[in-house]
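Engineer: This is a predicted model, with the sequence first.
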Amino acid sequence: MTDTNVLLIVLDAVRADHLSCYGYEHETTPAIDRLAANGVRFEHAFSTSNWTGAAHGSLFTGYLPSKSGIYGDSQKLPEDIPTLAELLSEAGYRTFATSAGAHIRSDRGYDRGFDKFHETFRIRPNHHYLRQFIKNSALRKQTWQTLVHGHDNYTTFKFENLKEWIKSSEDPFFAFINCKTAHHRYNPPRPYKSMFGPDVNRPRWEFAELLQRRLGKEPQSVDGFDMDRLTAMSRQYPVIADEFNPSDNEWEIIKTWYDGAIRYMDDQLADLLSFLRSAGKMDDTLVIVTADHGDLFGEHDLEKHQYSLLDKLLHIPLVMSPPSDRRETISNMVSFVDLFPTILDITNAEVPDRPNATTLTPLTDRVFHDYLFAEVGRKSPEPVQRAYPSFTESEYNGPVQSIRDKRYKLVRSPNSIRRLCDWRQDPKETSDLSDELSTVRERLEQELEESVKSMDDSILNDDIDDDRLKQHLKDLGYR
């Protein structure tokens, strides 16, 4: 075992092309940019799925969804597969996690191997809240943040709790945080919602805004735009339901809200990194910043991350700042699942064999994979139907599996639908080359058949008794 601490930050629903260190026009990520400039940035990192549950299943088991079984109606980590945290704990690491709540939770086995495991969906005003408010400085800061500047999906609580834990924990440590501020509803705290676009007219304090909502009033507006449409675009699925077709200007507004949320998380990360430096921990800590998937803003008449395996969903940022002085930009393709063996390798923990995952160490540019895979099971139409009851189904629904080599990507959908694109030359995936390049299609299809398991048509149907979790899932647009 080495003395290297590991800090793993997953920015939920953040696509690579909205980070300034990946060429984005807005300065959304100055802190991550500095990490990238002084560390290792992977240009072509791809997730294993298009949503949190399946992607994190890969991160914690080292397997693709079809192999681990974490898709559709099965979302629990298999008990016979050791998790990333369990292996690190066995290697002598102190372990900490703050979950995203909706999908990464203890009743699915994600707490296994963690000394501290916080579930933010459980933070609800009640008599327990008052006791915790008195004892927990992180909760007091989160309450102030929420009532004054606006809700940040508990990013403040997560980072402040981590700081307190690091102060009292022995090295080496492994800390995992999933930050969800950029997840739809795209409503970052003041002043971030107006940082990259037109002013959002809203009350000065969040508690006044909450009061107006309780009274049935819409407290926000943007001059020259229909706020009802913008609200539907940020919270619901009007495009998938074919309810209306947003204009380019409307999509630009939504993107600026999303960008503001990314910048907010980046600023919180900057504060956390400053804490690590002042605590004398930075030189002994591997910092990894990545995402589990991206989001869509009208591409291919889709939105958010309900359906499809388009690369705007799969292409994720991946930046590592190792304790050693290494500056590198890696252009060869890597997978989100590679973090499982990489973290174990760097910490000298046991590295179980995983057929579709490889360690990224040493952190130098080379061919890591001949092929990368992504998968998503079948999804319920209920999140769309909640606002649009007449919606029935999407042609993009799963189960869907994809395979890519160094140039081409094949997507296999139900009913034997195949779509081939040149993902390097056509990143928007506008041209289907299936007929033109039939030999490439057949080669990739054969490799897909031989390398991954098939997926059944089961649909996630979470039978949840916990009212706090039900409300959290509803807040995130899943119910």
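Structural biologist: Great, that's in hand. Residues are numbered from 1 along each chain as shown.
Engineer: C-alpha from now on. contacts and neighbour counts both.
Structural biologist: Fine.
Engineer: Check which helices and strands the longest helix along the chain sits against.
Structural biologist: Ranked by number of residues, the top helix in the chain under DSSP state H is helix 248-278. If you count contacts as 3 or more Cα pairs under 8 Å, 6 or more residues apart in numbering; DSSP states H and E, helix 248-278 packs onto helix 30-37, helix 155-168, helix 227-235.
Engineer: another structure for you, compare them:
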Amino acid sequence: MRRQLNILALACLSLSGCSQPADRPNIVVIVLDTVRRDATGLEANEHWGENTPHLDRLAGESTRFTRAFSAAPWTVPSHASMFTGQLPSEHGCTFTNTKLSGEVETMAELLAAEGYATAAFFSNPWLTDRATGLLRGFETRREAVIGGLGKLTSARGDQGGHETVANVAEWLDQRPDGKPFLLFVNFLEAHLPYDPPDHYRASHLGDLAPDEVVSIQRGHEINAGAGDLDTAELESIRRLYCGDVNHADRMLSRLLRELKLRDVFADSVVVVTSDHGENLGEYGLIDHQFSVEESLLAVPLVVRAPAYMAAGERSDLVMTTDIFATVLEVAGVSHGARLHSVSLTAAPDEPELRSVIGEYAGPSAALGEVLTALNPEREIEVLLAPRRTLRMGELRLTAVGGAPPMLHDMAEDPDQRRDIAADHGDLAHRLEVLLQASSAETGGRPVEDSSVEPSSLDEETRRQLEALGYVR
């Protein structure tokens, strides 16, 4: 592996924007929680405005992926996939089983075993040891708990980001000398409730009421089909969400500044992505449950690794599972093969053959009960069904429960309004076989049903997750 990296580095020197790699680079992985790709500058969309100037500036000097997808639409399985290189049906993390199996090696464990200092900073309660154990292998783990994550006692718009940056800065000043580091940071600012900071409201939302927010409760009501959701409210929801995305981007800028102040940014490999996107009225849904549509799975992905990857745009299909293989390769750390994790240091020879997969085992039973209580007349069985999707090129196959899979041409029908499976039965069947084989080939566990409550959650974690709308 070390010899392959040396060869790669020599080849990279001939390309614009590449430089000589450090022997063992520092690695920084940043997750802008709940940020969908089309809300950033990585996807041209005038409707969304310029929400992420700092991410866009970083992307301009990095490898930016315009078709990156998460393996799952919510925090636990998506982070588990990022840290292990496995699909949810392989690592088994769902609402029914939030704990990551000790048999599955994580990125942090592998790097720590090779002498890396490892540290994780976050405010999302799903990332705590008491909830999931996803941060196994990180020697330092610091949670910023702000007002139960309900923005009640913190500055408007803050979901723990300011404290998270301060915690990172403190660790950088005290980290072990002479050791490369793996730093993981999660910023929760874009998550419900949508409540942007006052400065953003003054400059962008002056026509909205000063106290207008999109609350967790309103999200539940929309998902339950309780009450009208008109065009004006949808636009307000989108604009408030954009304000929170902008705040997450400001936290990214503050973090990068701390790295630069300590002269560790230039030689570090920096990865910025999201764990999932967000529904903002698409399919009558808010938040990031009940769906595997691209509003939830399409995420930003920027990799700044000048010694290993030339700056520029790549449009091949990639997954956040690929972060696992990429990080380990640049660190020179060997690992067992992962079928759905491919190093991004080189573009594929046959990108049209790559397929990307998203999986959702279904929501917690508690979320289903919330919807039924709000609107007993809504038939929610289809929302509770497990879902899987596979995309190859512009074709996207989606399987919901036991219903026949749907097939869409994303180039001609990006809103997925016309199911073409009946018109292209052979093609739909081949993609269905490929989707089904994705678990069988890896010995993965089947996607579970969602009839069991999240396992072993303590009182404080349950309170925090309720504030975020996950449990009741």
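Structural biologist: It's in. It should be emphasised that the depicted structure is a prediction, and the values quoted were computed from it without experimental measurement.
Engineer: follow-up on the earlier one: would JSON lines of the helices and strands packed on helix 248-278 of the first structure with distance to residue 44 of the first structure be doable?
Structural biologist: Output for these, formatted as JSON lines (distance: least, Cα to Cα, whole Å):
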{"stretch": "helix 30-37", "distance to residue 44 of the first structure": "14"}
{"stretch": "helix 155-168", "distance to residue 44 of the first structure": "27"}
{"stretch": "helix 227-235", "distance to residue 44 of the first structure": "28"}
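Engineer: okay, those in JSON lines with mean neighbour count and distance to residue 454 of the first structure next?
Structural biologist: Formatted as JSON lines, those follow (neighbours: other Cα atoms under 10 Å; distance: least, Cα to Cα, whole Å):
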{"stretch": "helix 30-37", "mean neighbour count": "20", "distance to residue 454 of the first structure": "37"}
{"stretch": "helix 155-168", "mean neighbour count": "18", "distance to residue 454 of the first structure": "37"}
{"stretch": "helix 227-235", "mean neighbour count": "18", "distance to residue 454 of the first structure": "33"}
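Engineer: just the helices in the stretch 351-479 of the first structure please.
Structural biologist: Here the stretch 351-479 of the first structure has its helices, by DSSP state H, counting those that start in this stretch, at 382-385, 438-451, 467-475.
Engineer: So which of those helices is nearest residue 162 of the first structure?
Structural biologist: helix 467-475 (21.8 Å; Cα to Cα).
Engineer: residues of the closest one that come out buried?
Structural biologist: 468, 469, 470, 471, 472, 473 (16 or more other Cα atoms under 10 Å).
Engineer: Pick the one among those residues closest to residue 238 of the first structure.
Structural biologist: Looking across the buried residues of helix 467-475 of the first structure and measuring by Cα to Cα, the closest to residue 238 of the first structure is residue 473, at 18.9 Å.
Engineer: which one in the second structure is aligned with that closest one?
Structural biologist: Matched by TM-score structural alignment, residue 473 of the first structure corresponds to residue 465 in the second structure.
Engineer: Without its sequence neighbours, what residue ends up closest to its match?
Structural biologist: Once flanking residues are discounted, residue 465 of the second structure sits nearest to residue 471: 6.0 Å by Cα to Cα, 6 or more residues apart in numbering.
Engineer: what does residue 260 of the first structure give?
Structural biologist: Leaving aside its chain neighbours, residue 260 of the first structure sits nearest to residue 192 (4.7 Å; criterion: Cα to Cα, 6+ apart).
Engineer: Determine the number of other residues adjacent to the equivalent of the one you found over in the second structure.
Structural biologist: Matched by TM-score structural alignment, residue 192 of the first structure corresponds to residue 200 in the second structure. The number of residues packed near residue 200 of the second structure is 18, by other Cα atoms under 10 Å.
Engineer: For residue 218 of the second structure, see how far away residue 200 of the second structure is.
Structural biologist: 22 Å (Cα to Cα, to the nearest Å).
Engineer: got it, and residue 30 of the second structure?
Structural biologist: Taken as Cα to Cα, the span from residue 30 of the second structure to residue 218 of the second structure is 29 Å.
Engineer: swap in residue 272 of the second structure?
Structural biologist: In terms of Cα to Cα, residue 272 of the second structure sits 30 Å off from residue 218 of the second structure.
Engineer: Residue 356 of the second structure too?
Structural biologist: Following Cα to Cα, the distance that separates residue 356 of the second structure from residue 218 of the second structure is 32 Å.
Engineer: Please apply the same query to residue 63 of the second structure.
Structural biologist: Distance from residue 63 of the second structure to residue 218 of the second structure, by Cα to Cα: 38 Å.
Engineer: Find the residue closest to residue 335 of the first structure in space, skipping its chain neighbours.
Structural biologist: residue 46 (4.9 Å).
Engineer: tally of neighbours for that neighbour?
Structural biologist: Residues near residue 46 of the first structure, counting by other Cα under 10 Å: 29.
Engineer: Residue in the second structure paired with it?
Structural biologist: Aligned partner of residue 46 of the first structure by TM-score structural alignment: residue 69.
Engineer: Kindly provide the distance from whatever residue of the second structure lines up with residue 36 of the first structure to residue 66 of the second structure.
Structural biologist: Using TM-score structural alignment, the partner of residue 36 of the first structure in the second structure is residue 59. Separation of residue 59 of the second structure from residue 66 of the second structure (Cα to Cα) stands at 11 Å.
Engineer: Quickly list what's touching both of those two.
Structural biologist: Between them, residue 59 of the second structure and residue 66 share these contacting residues under Cα atoms under 8 Å, 6 or more residues apart in numbering: residue 42.
Engineer: Just list the residues touching the residue of the second structure most remote from its centre, thanks.
Structural biologist: Ranked by distance from the centre of the second structure (Cα atoms, centre = their mean), the top residue is residue 423, with 33.7 Å. Contacts for residue 423 of the second structure (Cα under 8 Å, 6+ apart) come out as none.
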